[in-house]
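S.K.: sharing a sequence plus its predicted fold:
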Amino acid sequence: MAEIRCDICVIGAGSGGLSVASGAVQMGADVVLLEGHKMGGDCLNYGCVPSKALLAAGHKAHAMGQGAFGVSGGAVTTDFAAAKDHVEQVIASIAPHDSEERFKGLGVRVIRDYGRFIDHDRVQVGADVITARRFVIATGSRPFVPPIPGLKDVPYLTNETVFDLRERPEHLIVIGGGPIGMEMAQAHRRLGSKVTVLEGEKALGKDDPDLAAIALEHLRGEGIEIVEGALASQISGGAGDITVETRDGARFHGSHLLVAVGRKVNIDRLDLHKAGLEEENGAVRVDARLRSPTNRRVYAVGDAAGGLQFTHVASYHAGVVIRSMLLGLPSKARRDHLPWATFTDPEMAQVGLTEAQARKAHGDRLTVVRAEFSGNDRAVATGQTVGLIKVMVVKGRPVGASIVGAQAGELIQTWALAIANRLKMSAISAMVAPYPTLGEVNKRAAGAYFTPKLFENPWIKRIVRLVQRF
């Protein structure tokens, strides 16, 4: 048995763990990184990267089949296996950035095995024991598989296995109408599969309902069957012939089944109790500094820290703990400025409070401004007029923004910047956007906030009339 001593031991080589390890080692810390599965974690291998690559293939097929602006569309032949080749090529091109070789080159000691705590300052990994000044738990999450009767007896897919398919599903049934379920539904529909989505409550239920309705109407228009209030109660059948029965007695038949109902944090094998660590809502209990209140040596980032489960949140958490661990700064994690996006077509994006949340928090102090994509000249020129932005404003400052439409994931960044830095709406309205761009939608929304103050205020009109006398 070897004893290893270091400044920081990072458990998990996903986005958060890699960001902590690379930042810490380059700032002079002695770092050990543990990873028992794949470098790059879920995002690179099963999540963000392969899903967006498959969506891109579906988008290309859809665009070629539609035809517009004097260009004829028509029947499109799709090669599902070739689309999966594209997915693999994208992963392979990004993988070197997250590779063991790169991190060893930075000076990180990488151990390809799982670790578990054996006391407050030691982790067992294989036959070795690591003693560290600080630990960072960055173990990510995995698909949650619900205990639906019959599910374990039929072949089913999750985001960890769906990308292994080489033959196009004839009819894909998706259980779960959240971001993962809807993205995979649209990608497979556009690549030629029949798709049914079963959602126990409301599809895209975490998003603003007005915006979700726009996206869902578009998805249904492409032929995706979306059934809300359809809680799966029994699953039966076998490979190529699967039946899902819902609580109300409806039955749905398909060739393949994808389960996309949520995520479960990977903390099972860590033996947290031996380090005096506590769980909270299925994750590691941490304070605003992402530090365990019961073992001050231990931090958690990303999914392991609870809260929003996104790659960019894990990277943000990494910066928070690096400032705290290495520089001794009073660094705390915020949540109000963290954006997210769903990459369906049209895209959906959110930062800060939704309208319902803002009304509950701020009441009569809230002003909601809206801008339609149909009023944007670039959207008109490109035929992307389906879209809407809402901005929630309190005392002149945005506290939330919701967008559905083309490039929503890009457009939301303006509002993420504004909320992160407590900018006022005047800062957005003062921005000069190049014409014609979709970015003008943001400026139009900011202008909508000032419109009643300028054009509906009788004092403004009196001042203007007075000035004109001179």
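M.R.: Here it is on my side, so go on.

S.K.: alpha carbons only for contacts and neighbour counts from here, please
M.R.: Will do.

S.K.: residue contacts, residue 272?
M.R.: Under the criterion of Cα atoms under 8 Å, 6 or more residues apart in numbering, the neighbours of residue 272 are 116-117, 278.

S.K.: switch the residues you listed over to CSV; also include distance to residue 136.
M.R.: As requested, the contacts of residue 272 are arranged in CSV below (distance: Cα to Cα, whole Å):
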residue, distance to residue 136
116, 12
117, 12
278, 14
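
S.K.: now do the buried residues in the longest helix seen in the chain.
M.R.: In the chain, ranked by residue count with DSSP state H as the criterion, the top helix is helix 48-66. Judged by neighbour count using 16 or more other Cα atoms under 10 Å, the buried positions of helix 48-66 are 49-59, 61-62, 64-65.

S.K.: and the two most separated of those?
M.R.: Across the buried residues of helix 48-66, the two members that end up farthest from each other (Cα to Cα) are 49 and 65, 24.8 Å apart.

S.K.: with adjacent residues omitted, what lies nearest to residue 46?
M.R.: In space, not counting the residues next to it along the chain, residue 46 is nearest to residue 160; the distance is 5.1 Å by Cα to Cα, 6 or more residues apart in numbering.

S.K.: how many neighbouring residues does the one you found have?
M.R.: One way to gauge burial is a neighbour count; for residue 160, by other Cα atoms under 10 Å, it gives 13.

S.K.: confirm it sits in a strand?
M.R.: No. The assignment for residue 160, made by DSSP: H, G, I helix; E, B strand; the rest coil, is coil rather than a strand.

S.K.: quick check: the gap between it and residue 38.
M.R.: Using Cα to Cα, to the nearest Å, one obtains 12 Å as the distance from residue 160 to residue 38.

S.K.: list residues touching both of those two?
M.R.: Both residue 160 and residue 38 are in contact with residue 45, where contact means Cα under 8 Å, 6+ apart.

S.K.: let me know the distance separating the residue nearest to residue 372 when sequence neighbours are not counted from residue 270.
M.R.: Counting by Cα to Cα, 6+ apart, residue 388 is the residue found nearest to residue 372 once chain neighbours are left out, at 4.5 Å. Separation of residue 388 from residue 270 (Cα to Cα) stands at 45 Å.

S.K.: below is an additional structure, to be compared with the one above:
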Amino acid sequence: MTIDYDVVIIGGSLAAYYAALAATQLRATVALVEPKVDYGFTNHHALTEIGKLAQKLNDAPSFGIHATHTDTSEECHISMAWQEAMLYAQCVASNLQEQHSPAILAASGVDIIVGNGQFQSSPQLTFAVNNRILRARSYLLASGSRPEIPDIEGLQATGYLTLSNIWQSFQRGILPKNWVVIGGIPQSIEIAQTLARFGCSVTLVVKHPYLLRNIDPDIAILLQAQLEVEGVRVFTERPVTQVRLIDDKKWIQAGDKAIETDEILVATGQQPNIESLNLAKVGVKWHQRSLVVNDKLQTTNHRIYACGDVIGGYDFANIANYEAKIALNNALFFPRLRVDYRFVPWAMFSVPMVAQMGLTEAQAKQQFSRDEVLVLRQYFKTVAAAQLRNETTGMCKLIVLNNGEILGASIFGAEAEELINLIALAMSQKTKVKDLANLSFVYPSFSEILEQTAREWGKQRLNSNIALQEFLEGFFHFRRNWNL
């Protein structure tokens, strides 16, 4: 069989673009097949940034975003400033789209093919699209995902929005006044907070005990408190059982609560875009929300790799790109690289931000003896930069072993996305927590929180070592009484 490409990448996701560009830089021949050009990923972040802008400019009427309510309308009419903010977001999204445009990839040597295709197994493994047969040594699935709609009685008949179409709804210029956001994923929390910052009444309904399943409970409590301070009603452990339309009003039954609302946003999770790819015919298995892959990111057909939210997990671009890097190298060369998520951070763009990596306190105490694990905490109110910027809400939490090895970190506070990157570097290079404590960060800066938290390791070690305390006390007593 004649090989047309070294790798064929299927999907229009950011991870697919990242992998295609990386393949050309390695001088590989690559085709990118995308069913349609979709840049929805830029709109969500632009929207959350508008929410931050709304909050920061709240005390500046000449440049702020204002919501006015009338007794005769149940809609939140957004002022001219909202329209200007939307224009700003559209410009940002347009700039980001340009950076990831098919033209840029094509100029780099990527063969861009727009269309829907599917795998064929006979006589050899190929991918058919637009009456073309693409032959490659290996294939990479990065087709992304779409919102998963839960089976809730009355939901389809009542109507709802999802993360994929809420942006188009906002562009109409009028926001509904009352919202119910269903789902405990990062994007649902970000959207709920953003809507509240534009003056809407928002209820966030989560079926789990905490806002996110994988978040540190200490951080989850602080985050929920912050949302409630900003006006978001949060109901945890309240599965939605039914939705009804009564007198042109939407009603949600969440546990024992009946909630009236103007609009419903469903953001409970994602499901992979794989239905039309004929995967079963080529021996690729999937389970519920994700493809089945090994730690080399090979599917059950070892010539087909996968990355991004098509293999499950939260929809984070940096994690998808990390997986794309591993999968692409394995696909182009020898499959020897394995994913290791211990050193890959993630961040949620709430305000303040949440960032986490490695093991949580509970996970560490499950894997190691409780006596081996130390939990180090420090609060942002002790940081000079936080005081200067009036962003004192937050906490830094490090999970370490007695020997100083860093197992994980959870940060809730300003600049958390940058701080977690420093922890990621330290963990990947096996830097001990005492080395963080010995660094001299720029003052004032938010990095000071890492130094302060790391110093807690020495304090806890000393407090638990009675013999060392007695030695130090005796040593300094001797020095004080030593006749110089």
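M.R.: Nice, I can see it. Just so you know, these numbers come straight off a predicted model, no measurement behind them.

S.K.: out of the buried residues of helix 48-66 of the first structure, flag the one nearest to residue 21 of the first structure.
M.R.: Taking Cα to Cα as the measure, residue 21 of the first structure lies nearest residue 49 of these, at 21.0 Å.

S.K.: quick one: which helix or strand includes the closest residue to the closest one other than its chain neighbours?
M.R.: If you skip the residues right next to it in sequence, residue 49 of the first structure has residue 43 as its closest partner in space, 6.1 Å away by Cα to Cα, 6+ apart. Per DSSP states H and E: residue 43 of the first structure is located in helix 41-45.

S.K.: hmm, who's touching that helix?
M.R.: Helix 41-45 of the first structure is touched from outside by 12-15, 38, 48-50, 91, 94-95, 140-142, 160, 311, with contacts defined as Cα under 8 Å, 6+ apart.

S.K.: show only the entries of those residues found in helices.
M.R.: If you go by DSSP H, the contacts of helix 41-45 of the first structure have 15, 48-50, 91, 94, 311 in helices.

S.K.: stretch 117-131 of the first structure: which residues count as buried?
M.R.: Buried residues in stretch 117-131 of the first structure, defined by neighbour count with 16+ other Cα under 10 Å: 117-118, 120-125, 129-131.

S.K.: tell me which two in those are the farthest apart.
M.R.: Maximum pairwise distance in those, criterion Cα to Cα, is 14.9 Å, between 120 and 125.

S.K.: wait, which of the buried residues of stretch 117-131 of the first structure is closest to residue 166 of the first structure?
M.R.: Distance from residue 166 of the first structure was checked for each of those by Cα to Cα. The minimum falls on residue 125, at 36.0 Å.

S.K.: tell me the counterpart of residue 442 of the first structure in the second structure.
M.R.: Residue mapping for residue 442 of the first structure onto the second structure gives residue 450, with TM-score structural alignment as the criterion.

S.K.: check contacts around that match.
M.R.: For residue 450 of the second structure, counting by Cα under 8 Å, 6+ apart, the contacting residues are 396, 419, 436-437.

S.K.: just put these in CSV and tack on distance to residue 106 of the second structure.
M.R.: CSV is the format used below for these (distance: Cα to Cα, whole Å):
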residue, distance to residue 106 of the second structure
396, 44
419, 36
436, 44
437, 47
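
S.K.: want to throw those residues into TSV with neighbour count and secondary structure?
M.R.: Rendered in TSV, the data for the contacts of residue 450 of the second structure read as follows (neighbours: other Cα atoms under 10 Å; DSSP: H, G, I helix; E, B strand; the rest coil):
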residue	neighbour count	secondary structure
396	25	strand
419	20	helix
436	19	helix
437	19	helix
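
S.K.: count of neighbours near residue 386 of the first structure?
M.R.: Residue 386 of the first structure has 18 neighbouring residues, counting by other Cα under 10 Å.

S.K.: to clarify, my last question referred to residue 430 of the first structure.
M.R.: The tally of other residues near residue 430 of the first structure (other Cα under 10 Å) stands at 11.

S.K.: what do we get in the first structure for residue 363 of the second structure?
M.R.: Matched to the first structure by TM-score structural alignment, residue 363 of the second structure sits across from residue 357.

S.K.: can you pull up the most central residue in the first structure?
M.R.: By Cα atoms, centre = their mean, the first structure has its centre lying nearest to residue 310, at 4.3 Å.

S.K.: what does that one correspond to in the second structure?
M.R.: That one, residue 310 of the first structure, aligns with residue 316 by TM-score structural alignment.

S.K.: now do that match against residue 354 of the second structure, distance only.
M.R.: Going from residue 316 of the second structure to residue 354 of the second structure by Cα to Cα gives 13 Å.

S.K.: now do the same contact list for the residue nearest to the match of residue 310 of the first structure when sequence neighbours are not counted.
M.R.: Excluding the flanking residues, the one nearest residue 316 of the second structure by Cα to Cα, 6+ apart is residue 346, at 7.0 Å. With contact set as Cα under 8 Å, 6+ apart, residue 346 of the second structure has these partners: 316, 318-319, 355-357, 417.

S.K.: the buried residues of stretch 117-131 of the first structure into TSV, with extra columns for secondary structure and distance to residue 75 of the first structure?
M.R.: Written out in TSV, the entries for these read as follows (DSSP: H, G, I helix; E, B strand; the rest coil; distance: Cα to Cα, whole Å):
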residue	secondary structure	distance to residue 75 of the first structure
117	strand	57
118	strand	61
120	coil	63
121	coil	62
122	strand	61
123	strand	58
124	strand	58
125	strand	55
129	strand	61
130	strand	59
131	strand	62
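
S.K.: for residue 80 of the first structure, state which of those is nearest.
M.R.: Of all these, residue 125 has the smallest distance to residue 80 of the first structure: 40.6 Å, by Cα to Cα.

S.K.: what does that closest one correspond to in the second structure?
M.R.: For residue 125 of the first structure, the equivalent position in the second structure is taken to be residue 129, counting by TM-score structural alignment.

S.K.: surely that match meets residue 118?
M.R.: Yes. With contacts defined as Cα atoms under 8 Å, residue 129 of the second structure counts as touching residue 118 at a distance of 6.8 Å.

S.K.: aligned partner of residue 94 of the first structure in the second structure?
M.R.: In the second structure, the residue paired with residue 94 of the first structure according to TM-score structural alignment is residue 96.

S.K.: quick check: nearest residue in space to that match, chain neighbours excluded?
M.R.: Closest residue to residue 96 of the second structure in three dimensions, ignoring its sequence neighbours and counting by Cα to Cα, 6+ apart: residue 42, at 6.8 Å.
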